[in-house]
Structures are given as C-alpha cells and as structure tokens.
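>>> Kindly return the folded structure for what I paste below:
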Amino acid sequence: MFAKLGILLALASDGTVGSCLAADEAPTPRPKYERAVLIRFEGTITPLLEQFLYRKLAAAEADQADLVIVEIDSPGGLVDSSFNVAHRLRDLDWAATVAFVPREALSGAAIVALGCEQIIMAPTAVLGDAGPIFLGEDSLFRHAPEKLRSDLARKIRDLAERRRRPPALAEAMVDMNLTVYEVKNRQTGARAFLSEHEIKSSPHPDQWEKGPLVLESREGSFLEVNGQRAVELTLAEGQAADREELQKLLGLTGAPQVLEPGGVDTAVDILNSAWITGLLFVVGLVALYVEFSTPGIGLGGLVSLLCFALFFWSRFLGGTAEVLEVVLFLSGVAFLAVELFVLPGFGVAGIGGLLLIVISVLMACQTFLIPETKYEWEVFGKSLMMISCSALAFLAVAASFGRHFGSLPLFNRLVLQPAGAERTARAAGGDGGDKPAPILAPANPFGVDVGDWGLAVSPLRPAGRARFGDRYLDVLTDGDFVERGRQVRIIEIQGSRIVVRDVEEA
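Below is the predicted model of the structure:
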C-alpha cells in the first residue's frame, strides 16, 4: 500500500497524475482586479490639476472600480498640491492604486507616485529629483532654505514608510547632501538602504554591514533613477514599457477604462484662463451697472449673476476658491447697493463694498492669502493686473452705455417705449415747428413729463433720486455726475427710465 502511495506521489511530482488532478479539481483562477480605471496625470502640478484628479477619483469610486492606475507624466509643480494628491492616494481605501510612469515623474510628480501602493515604470522613465526650489529676486531659481527642506524630508519619509519603500532613498530626492548606502544585516542577511545617520542611530549599529554607496545619492545631487534602477533599489515594483505590458503585469483581463476629461473639465480649464476671467469681469460689471441704472429691466442682474457664478464655480472646481470668497463678494455687492439706494453719497459703504469685491476676487484667483515668495508675488501681480485691466474696460464700456444705452439697436428693445412717445418728442422740441406743443396729461405712471424741472436729492452717479413737486423718483443722468441739490430737467422718459440733465448744462 505504501509502495503504491509512493508511486502515486512520484507520479504527481512528475506532473503526470498531478496535472490530471489539477485539471479536474482546481478552480479557474479569478482575476485579481475586476474593474480597473486609468487616470492621466499630465503637465505641471497646480490646484487645477489636483482638483481634476479628485473629480476622476470620485467618478472611479462611483463606478465601483477596484484598481486605480494613475499614469504620471509630469515635471513637477507646486509642493502643496503634490503632497495633497499623494496623501489622497495614500489614504484611498476603496481601491488599489498604481502609479504608471511611462516617461517622467520628477519633483512633485515623484511625490505623487510615492503615495501609490505600486510604482510601475518604463525602463527608460525617470523618477526623483524632488528638491524644492523658488524664484529668487534676480529671477533665477534657487534651492529652498533648510527649514523648508527639513519639513519636506519628514513628509516624504512618511510617505515612503507607509508604502514600505526605503525612506532614506525618498529623502535623498529632496536632500542633495544626504548619502545612502546599501547595507546588509549580519544576523538575518536582510538587505536595506540606509543613510549614515540611520545606521548610527539604529538600536544595534554593529549589526549592519555597510556596502557600496548608492551612486545616485552622491553628495551634491538629488536622487534620480530610471525604471530599471528604481526596481533594483525597491523604489518601484516593476517595469512596463507601455499600457499593454502594464495590463499583463497587473493580470488584467482587459484594458483599463481611461477616464477622459469631460465637458466640466474643459469648461473649468477655459474659465480659469486669464483672458476669459477678465471677460467675465467686464461683462458681469457692465451688466450690474445696467441693472443698477435701470432697475426695472432685470436682464442686467441675470447676466451679472451668471458671469460671477461662472467665475466662482470655475474657481471652486479649480481649487483656489472656497465659501469665504463668495461671502465677501456678495457682501461687497450688498454694500454698493446700500450706497446707491439707501445712503446717498459715496462713503464708507461704497469704499468698503469695492474693497470687499476686489479682495474676494484676488483670494479666488490664488491659493495664498498674503504673498511671501517671489512666485507668489508674481501670481498676485498677475491677478491684480487682470482686475485692473477689467476695471478700466468696465469704466469705458459703462460710460458708453450710459450715453447710448437707450439708442442702441439691440438694447433699445429692452426698454418699453412710453405711450406718449410722440408727445414727448414734441415737448422736447423735436418737431422743429413754431406751434407750441399741446398740453396733455402725462402718459406715464410717474406723474411727470419731459421738460419738467426737479431737484436732485442725492448725488446722481449717474443713478440717484430727484424730487419733482411732491414726488420722489429714481432718475438717471445721461452719463454726467450731478451733485446733490442741483436743479435737473427731464430730457427723456423710456419705460421705467427717467433721464435727466443738469439745468445749467441743459
């Protein structure tokens, strides 16, 4: 019996019987991942790119993906955005994460890759060189001060330790003076990569046998490795030249679904450009001016609301605006409305409203409150220049609209013509005859008519209030500023608009 059993085991070891049993009894292996998605992470890392990745991660989660492949091709970017993305990938608990680097993941992009569970690189792709730099006063890039480098070193070590990668090699990406050695534990034979400081500070320094220096970490250079070398140093888990090899390496039964940029992503990119932002400001401010000048129309308010809603919506999705900016902006508009209609005279409310609007827009265009570095000052200067140019364009357009709004072919249809328009023209002397105009009852609900005199009870800029007899009415000048207490004369009535002019000028 034992002899027969021995023969059976021998046959099984040769594969004759074993293969038959396996064919009959072994279940078909299930794929490791059932639904994989791929997100392209390309270009300079900014809050805009950061928010794009977050939107795609949300879409992948909603699609019940169990594997997220982040295809990284980036030279780096902002430090805060890079670490934010890395931490989001590190804390992802509903899917496995893989960073695929077909070409380069340098600087901040290397930090993003370290946040993933696996790093797969093309053999010639490069990873590392995450040394922080900033733009100096001479417009040349400089290495960041030691205080900032120390903080980055701690953060990148934490990322590497979380993913069981050599923290010393990760730190060497941001510290050009750190040298790393390949070491071997004399008792266990375990291989590791440690810096000189790590060896000396370990509980048993004598247990480590120092080997050769990791050449890429030599003093004076930030660690940067290609795909093959990254695998040797255990910074990467594998190599794949393209997506097909990546698919085979991960054991996927089909190509991963690529989450392409959608209409929202395209709209956000366009609306975050400086030219489009400036155009939104000009159109929104002009529409707001028209609404304040002719409050009975309503179209100006709707257009203004749409423009500023698009601005803040794009900045929300772009990662530079939050609720505070919207609150400040709405407060500024409310202050201006109070200044125009409740407390005549340009004072604290008007100035405060303008400041709140400018501050809210500046804050919505940048990720910092007060600029500190040269780069932040440049961003602040560009935002301020964009707001200034938009304000100048608004003033020019508003002045033109103030004089010609009612006569423009497109906009005169937005204003209801009074029933006594023909009589209005005669009363204004438009018929050119010597016969005096007949005296008729006013053909509008205001109880006044063209040619009536009144007194400005508030500054007209150009909107304000004037008294005609015992009636207090909202009026609008034809573009000129009229001080409070000046006598004015009605020169035009169109729908809800009463246009006046200073008596001396008239």
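
>>> Only C-alpha atoms from now on, for both contacts and neighbour counts.
Noted.

>>> Nearest residue to the most centrally placed residue in the chain in space, ignoring adjacent ones along the chain?
Residue closest to the mean C-alpha point of the chain, counted by C-alpha atoms, centre = their mean, is Gly318 at 1.7 Å. In this structure, Gly318 finds its nearest non-sequential neighbour in Leu48, 4.4 Å apart by C-alpha to C-alpha, 6 or more residues apart in numbering.

>>> for Ala105, same thing?
According to C-alpha to C-alpha, 6+ apart, the nearest residue to Ala105 is Leu127 (4.9 Å).

>>> State the distance from the residue nearest to Gly318 to Ile357.
For Leu48, the distance to Ile357 (C-alpha to C-alpha, to the nearest Å) stands at 23 Å.

>>> Ok, Ser383 next?
13 Å.

>>> So between the two, which is more surrounded?
Ile357 (22 against 19; other C-alpha atoms under 10 Å).

>>> From what I see, the more buried one and Val333 are in contact.
Yes - under the contact definition of C-alpha atoms under 8 Å, Ile357 touches Val333, with a separation of 7.2 Å.

>>> Please enumerate the helices of the stretch 1-150 of the chain.
2-14, 16-25, 47-62, 79-90, 108-114, 146-162 (DSSP state H, counting those that start in this stretch).

>>> list the helices and strands the helix or strand hosting Ile359 packs on?
Assigned by DSSP states H and E, Ile359 falls within helix 348-364. Packing contacts for helix 348-364, counted by 3 or more C-alpha pairs under 8 Å, 6 or more residues apart in numbering; DSSP states H and E, involve helix 323-341, helix 374-404.

>>> go again using 6 Å as the cut-off
helix 323-341 (3 or more C-alpha pairs under 6 Å, 6 or more residues apart in numbering; DSSP states H and E).

>>> and the angle from the helix it packs on to helix 348-364?
Taking axes from the mean of the first three to the mean of the last three C-alpha atoms, to 10 degrees, one finds that helix 323-341 is oriented at 150 degrees with respect to helix 348-364.

>>> Proceed likewise with the subsequent sequence, for comparison:
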Amino acid sequence: MFQQHSRRMRTDGNRTLPRWRSFLLGWVAFCLACPLTESPTLGQDVQRGVLVQVALPIDDATQRQVESTINTIRSTATAEAGRQKLVLQFGKQGDQATGGETAFERGLQLARFLTSENATDVKTIAYVAGSVQGHAVLPVLACDQIVVAPGASLGDAGIDQASVDPVVMLAYESIAQRRRTIPIGAVRAMLDADLELVRISQVDGGDLFLSGPELAELRDQGKVWKEEQLAAPGELANFVGSQMRTYRWATHEVRDVDELATALGLSRISDSQSPNLGEVNAVLAEISGPINRRRGRRVRNNLSDAIQRHDLNLVVSHVNSAGGDLNESLELASYFANLPAQGIRTAALVDPQAVGDAALVALAAQQVYMSPEANLGGPGAASFSAAALDDLSEAIDQIARSTGRSPALLRGLLDRELEVFEYLDARSGRVAYFSSDEHAARDDAARWARQGAVALADGISAEQALQLGLITGIESDLKQVCRKVGLKDLPQRLDERWIVNFVESLGRQVWLPRMLLFIGFFMLSVEIGAPGIGFPGFISMVSLMLFFWIQAAGGTAEWLEIFLFVGGVLCLLAEVLLFPGFGIFGIGGLVMLVASLVLVSQTFVLPSNAYQYNQLTGNLIGVLVAIGGMLGGGLALRWMLPQLPFFRHLMMVEDEEEKQIRAENEAIVHWDHLQGQRGIATTPLVPSGKARFGEELIAVVSDGPMIDPQRPVIVKQVYGNRVVVEELIDDDEPE
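The predicted structure follows:
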C-alpha cells in the first residue's frame, strides 16, 4: 500500500526507438494536442479556477465559506465544463498565522465535507502558501492535490494537544488514506511526537515513509537498504515546501497565484469573494428604519419566497437603521448568517448607519462594506440591559463566529458596559479581542498579552471597523459594492408591494413627515377659521393620513398613537365648540396630541441613551413646527388670505357700509334693547360672527354649537356690547 505513494517510475535505458518512428510519434502527439490549446477562433471555452482564502485558525465562518463556494460552483457547473478547480489557499507567504488553535472538530468537519459526495463535482487543490500547523492540517490532507510555496511548511498537527487521542489519530489516518497525497506514516508523525519518522530506500527500489510498528517490522525483515530520519522521537514532523516537492507529495512549487494558474493549466484563478461564479441570481434587500416584528417577518418571508422561486445565490442588503427590537434583530441576523450554508453568498452596505441592534443585522453578512461617513454600533433606538444581552450572548456569539468576526467586538458594540481589550499572542504574533472574563477562561491565557482597550461604547466609524477586521472595505455607494461581489449593476429589489416600497422610501426622507404634519395643522387652522369651505379641511385630512401611513409603514405608528391623536383632536373640538372657556378639554387634548405626535415618530417612550435623546429633541422640534403651523394658519387668515384673489372668498371681508355700521355699533356700549329679539345669522357663528336684527347688523357670540348662516337666532343675554345668542329650533323664522 505504501509503495503506491512513494515508488518512482523507472525507464529501461536498453530499449530505444528508430529516429523516424520517434519523429512520427512526436508529430501525431502534436496534432492531437493542438485542439486542446486555447484558440479564440475555434471558440473553445477557457478553463478557470476559483480561489478561496482559508483564514487560520479555521473557524465556523471559514467552513461555511468553503462549503458555500463549492455549493455555488456545483449549482452553476455544466456537463461540458467538467470538474471545476477550487484552490484553497492556506495562509500567506510571510504570514505568521499557523493554524494552531484550530479545533479538531472544526478541522475534521471541513475535511469530511471535502472528501464527501458534495465535493465530488469539484477538484480541490490545497495551496500551502504559509505555515500550516495544528488541526488545520486536516483539510489540507483532504484535498485532491497539494501545491506549495517556496517558504511554506506543513506539519506539527499535534502542537495544541498534550497527548494523542486514538480517535483523533484514527480520523487523521482515515482522511490521509482517502486522498493518499501524503503517506500515512508521515501523517502519524505530524500528530504524535513519540513516533520516529524515517524515509526508507528499499533493496528492490522505491521509497517508503514509515513510523511506529511498521518501521520496526520492516527493519526486522532486513528489507531496509538505506534510512533517512526525518523526525526524531520527541518532536513533531514538519515539512517545508521544498521537501514536499522532493518527496512528490506536492505536485508543484509556485511563488504566487499566477504561477499556480500556469502550473494547473488554468487561464485565470479568480477570488471567490468577487468573481462571477457563473450566472449570479441576486436580490437587494432594503433594511431601513426601525426594526420590529412586522418588518423582520416580512423580510424573511419575502427572501425565503425569492430563494425558492428564483434560485438565488447572492443576497445584497442595504442597511440604514437604528434598530428597535433586539430579539427581532437577532432573529433576522441569524437568518442572514445561515444563508451561506444554503450556497447563498451575502453582502451588506451600511449607509449611513447601523447602530444599536441593527449592527447585528449588518455584521451577519459575509462581506460588509461601509460608506466613509457611516456609523456602526453604539446607542440606538432600543435600550437593553446587560442581563438581556447575557441571555442572548450564545446566539450573538454564534452569529459572530459564523461570519469569522470577534464575538467580543460584536457584543461590545451592543453593551456599553462591556470592556473589550486587544490581545497579542507572543508566539505567533496573532491579534485577537477578548473581554477580561473571556481571557481568564481560556486555557492558553498566559500566551496572550493585553495591549489596550478598544473603544466601542459610542459606536465606531468605517475606518475603525476596517482596522478591527469587522468589515471588508469602505465603499461610497451601493453600485460599488455590487461590483465588488461580481455584479455589473444593482440587483432587483426584494419582491414587495410597490406601494410599500414607495412609502418606505418616502419615510426615509426626514423632512417629509414633518412637512406633512405642518401642512395638516396649517390647513386645519384655516378650516376652523372659515368652516364650511371644505377644501382646507380635505387637504388637512389627507396630509395627516399620509403622515400616519408613512409612520405605520416605518413600524412606529401603532394603535396607541392613533387613538391618542384622534382623542386629542376630539377634545380640542369639544373645547372650542361645546365647552368654551372651561379649559380641561383644551389642555388634555393638547397633551394627548403632542404625546401622539412624539410617540409616532420613535420606537421608545422615555429616552435612555444619547441617540434616543437626540431623536426625542428632533421629534419635539417637529411637533412645535406643526403647532406653529396652526398659528401660521391663523395669521394667514387674518392678514394674508384676504389679499389673495383665489383665497379671498375664504374670509369674511367687510365692505365700506359694513365697516361704517360696525364702527357706529361699537360706539354704543349697551345693547339691552336686543334682549329676547330674534334675528338671522348672516355668517357662521363659530362661536363668534354676525347676525341681523331688523336693520341692525350686530357682532354676536353663539352660546352653544356652531350656527350656520341664514339660521334663526334669539338673543339670550346681553353684557354691554357682548351679545350672546342661540339658535331657534322648531320655530317660525322672523319676518
């Protein structure tokens, strides 16, 4: 079995071919090879490969990335294209990352996937570009082919364990036997320091790499002609790139990806983070405004439906939110984090903000970009305690690990009280981020030296997020992000009713709801000042309906706010029409009105952080502007509207005769003679207006509901020049 790995092919020097036969065979070989070369005129398809950067140490995000890429390649492959070549690059030249601390279960799970039926349609090539140690060796052994860089090394698989577990050894032997790229004896010596590894040249030819009982057995049989010790007892076997190439474990030794493409006969090797892996079926999910149960459920349902109907393999999300509901954001983030397992790549753009719990949704994507002025994390629309975060810490950590991000950094963006520090591994130079409790709970805590605290409480900028490794890059707009992920243009938006998309886009314009509120109150003031006209009242009703509709689409308008608004308006009308001068309905209605307008614009009741205080201030300013609209409406009725031709008929404009009559009447202090007199209302009494008693046109006040023009009235009381009237009901009109 071992001879199959190491026996060299030999040629018989005694047998030669005539020169003419050699020439003929060479010509035939050339003719057969010509159709296989690339020729644009012949229309042959060029063969390309896909490169996946395998971050070390290997974590859940790395596993998901590899599986997602393979699933994507399988879904887009054609029978004519054959097996697509997938290059897994382990480490980088000069990089100090080694792959140590890779959990055995994680390395084994990825190795099993690479050797399973799911990967049979893809030829996997392990490109060992840096130093690969620990259980990161397992996925290298699971690849179909190994290629090395000049300064690379592979080995020391047991560096993170004090003793060898038989189950671990059995797993290594099983993976090595499936691929047979590296002899099992060498693999055992990488894992168990007690084993001696020897390269043996046999008497009958061929080399073997043996360790343990097989080495002792071969020595006893006297079949050893020459020995070369590669790893002494007490040290783990580790092989540099030149050794692996000499032993023919590695098929090529290349300096970079371009040389690798040439060695593999590929026209190009594209990075899996940016290329078009065939036909891309993408969709754009807009996540803007407050995040609540209704919005989160709608996004998940629409995405699931689009995945089933359109066979999506890429989801791009545009996040502009301050959060609103931690549980709903966590559920939505978990949904996005699980998409790569279905072969669906995910990317996100944060513009201009993903603060509060909305940071969870943004960072659940594989590739995250931020606009230059964007903010990530920190205080948001929802406030949550440290206890609430502790209850959900396991789910938050799972989202962080599934995307290859630091769990401590992600929790620090949500919890203002959590202190996160930067730690440096003196052995490998690796930088990581932990809280004090996380660092103390680690078995290798002594290896990590604390460097300094990371400021996360108030959120971070795009540059800070990039330095911390939380985002992929900084891009100015969504089109640039789409090009980064292999799209030529913006993808189609997530299927929703066009009216919902339109209203939500209007809701993102901060000025529009406030403008609608101002117009609504302005026109309401005009209608109250000149009732019965109808047009200002209709405009007011439409403006207020649009205001509440936009807020309801944004998830902030609930039944409480609507009831408060309607109740406040009814109380103010009652104060004006039914109980003038009493005050309780007016004050209560005004309080209800202001409370409804403030609450309908935010997701919280009482502010508890800087973001909420700023939002409350803005909402109060908007309400004051709306109330100013009512005052402006009154002023417009009094001074401006009478001067405008189109609006002149809305006001009760006096002619010269009426002005003279009013001046004469106002000179008379007492109207006692009008007590009990009947007359006709010449203007609407709301409650003040004018009525005619015989030849006299008198300014009167209604003692009750509004009285329409041309209705009979009777003088109820006279207080000097104040005449109080009421409407005559079921009585003959005076002549």
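
>>> on that earlier part again, nearest to Gln487 of the first structure, of the helices of the stretch 1-150 of the first structure?
helix 47-62 (54.9 Å; C-alpha to C-alpha).

>>> What are the buried residues along the closest one?
47-53, 55-57, 60-61 (16 or more other C-alpha atoms under 10 Å).

>>> same deal with stretch 568-585 of the second structure?
Those would be 568-579, 585, for stretch 568-585 of the second structure by 16+ other C-alpha under 10 Å.

>>> where's that stretch relative to the chain centroid, distance-wise?
Averaging C-alpha positions (C-alpha atoms, centre = their mean, to the nearest Å) puts stretch 568-585 of the second structure 48 Å from its chain's average.

>>> Any chance you could list what contacts it?
586, 589, 592-593, 705 (C-alpha atoms under 6 Å, 6 or more residues apart in numbering).

>>> Gln602 of the second structure: which of those residues is nearest?
Checking these one by one against Gln602 of the second structure (C-alpha to C-alpha), the nearest turns out to be Leu593, at 15.1 Å.

>>> residues contacting that closest one?
Per C-alpha under 6 Å, 6+ apart, neighbours of Leu593 of the second structure: 565, 568.

>>> Please pull up the equivalent of Val303 of the first structure in the second structure.
Aligned by TM-score structural alignment, Val303 of the first structure pairs with Ile539 of the second structure.

>>> give me the element its match is part of.
Per DSSP H and E: helix 535-553 holds Ile539 of the second structure.

>>> Measure the mean distance from that helix to the first structure post-superposition.
Mean deviation of helix 535-553 of the second structure relative to the first structure after superposition (mean C-alpha distance after the TM-score superposition for the first structure): 1.7 Å.

>>> from the chain's centre, how far out does that helix sit?
32 Å.

>>> what angle sits between that helix and helix 559-577?
160 degrees.

>>> Count the neighbours of the closest residue in space to Gly629 of the second structure that isn't next to it in sequence for me.
Excluding the flanking residues, the one nearest Gly629 of the second structure by C-alpha to C-alpha, 6+ apart is Phe522, at 4.5 Å. Phe522 of the second structure sits with 25 neighbouring residues when counted by other C-alpha under 10 Å.

>>> Please pull up the equivalent of Phe522 of the second structure in the first structure.
Per TM-score structural alignment, Phe522 of the second structure is aligned with Val286.

>>> Point me to the helix or strand that includes that match.
Applying DSSP H and E, one finds Val286 of the first structure within helix 274-293.

>>> Touching that helix from outside, list them.
Taking C-alpha under 6 Å, 6+ apart as the rule, helix 274-293 of the first structure contacts 300-301, 304, 307, 390, 394, 398, 463.

>>> how does it look with 7 Å?
271, 297-298, 300-301, 303-304, 307-308, 311, 386, 390, 393-394, 398, 463, 476 (C-alpha atoms under 7 Å, 6 or more residues apart in numbering).

>>> What does Met363 of the first structure correspond to in the second structure?
Aligned partner of Met363 of the first structure by TM-score structural alignment: Leu599.

>>> OK, contacts around that match?
By C-alpha under 7 Å, 6+ apart, the neighbours of Leu599 of the second structure are 561, 605.

>>> how does it look with 10 Å?
Counting by C-alpha atoms under 10 Å, 6 or more residues apart in numbering, Leu599 of the second structure makes contact with 556-558, 560-562, 564, 605-606, 616, 619.

>>> Now these in CSV, please, with extra columns for distance to Ser385 of the second structure.
Converted to CSV, the contacts of Leu599 of the second structure look like this (distance: C-alpha to C-alpha, whole Å):
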residue, distance to Ser385 of the second structure
Thr556, 22
Ala557, 25
Glu558, 24
Leu560, 25
Glu561, 26
Ile562, 29
Leu564, 29
Val605, 16
Leu606, 15
Leu616, 20
Asn619, 25
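
>>> Pull out the buried members of those.
Buried among the contacts of Leu599 of the second structure (16+ other C-alpha under 10 Å): 556-557, 561-562, 564, 616, 619.

>>> just checking, Tyr423 of the second structure is part of a helix?
No - read with DSSP: H, G, I helix; E, B strand; the rest coil, Tyr423 of the second structure is strand and lies in no helix.

>>> need the contact list for it.
429-435, 439, 445, 447-453.

>>> and if we set it to 6 Å?
431-433, 448-451.

>>> Give me the nearest residue to it, chain neighbours excluded.
Per C-alpha to C-alpha, 6+ apart, closest to Tyr423 of the second structure is Arg450, 4.4 Å.

>>> Name the helix or strand for that neighbour, please.
Counting by DSSP H and E, Arg450 of the second structure is part of strand 448-454.

>>> What are the buried residues along that strand?
Result for strand 448-454 of the second structure [16+ other C-alpha under 10 Å]: buried residues 448, 450, 454.

>>> Also stretch 25-40 of the first structure?
35-40.
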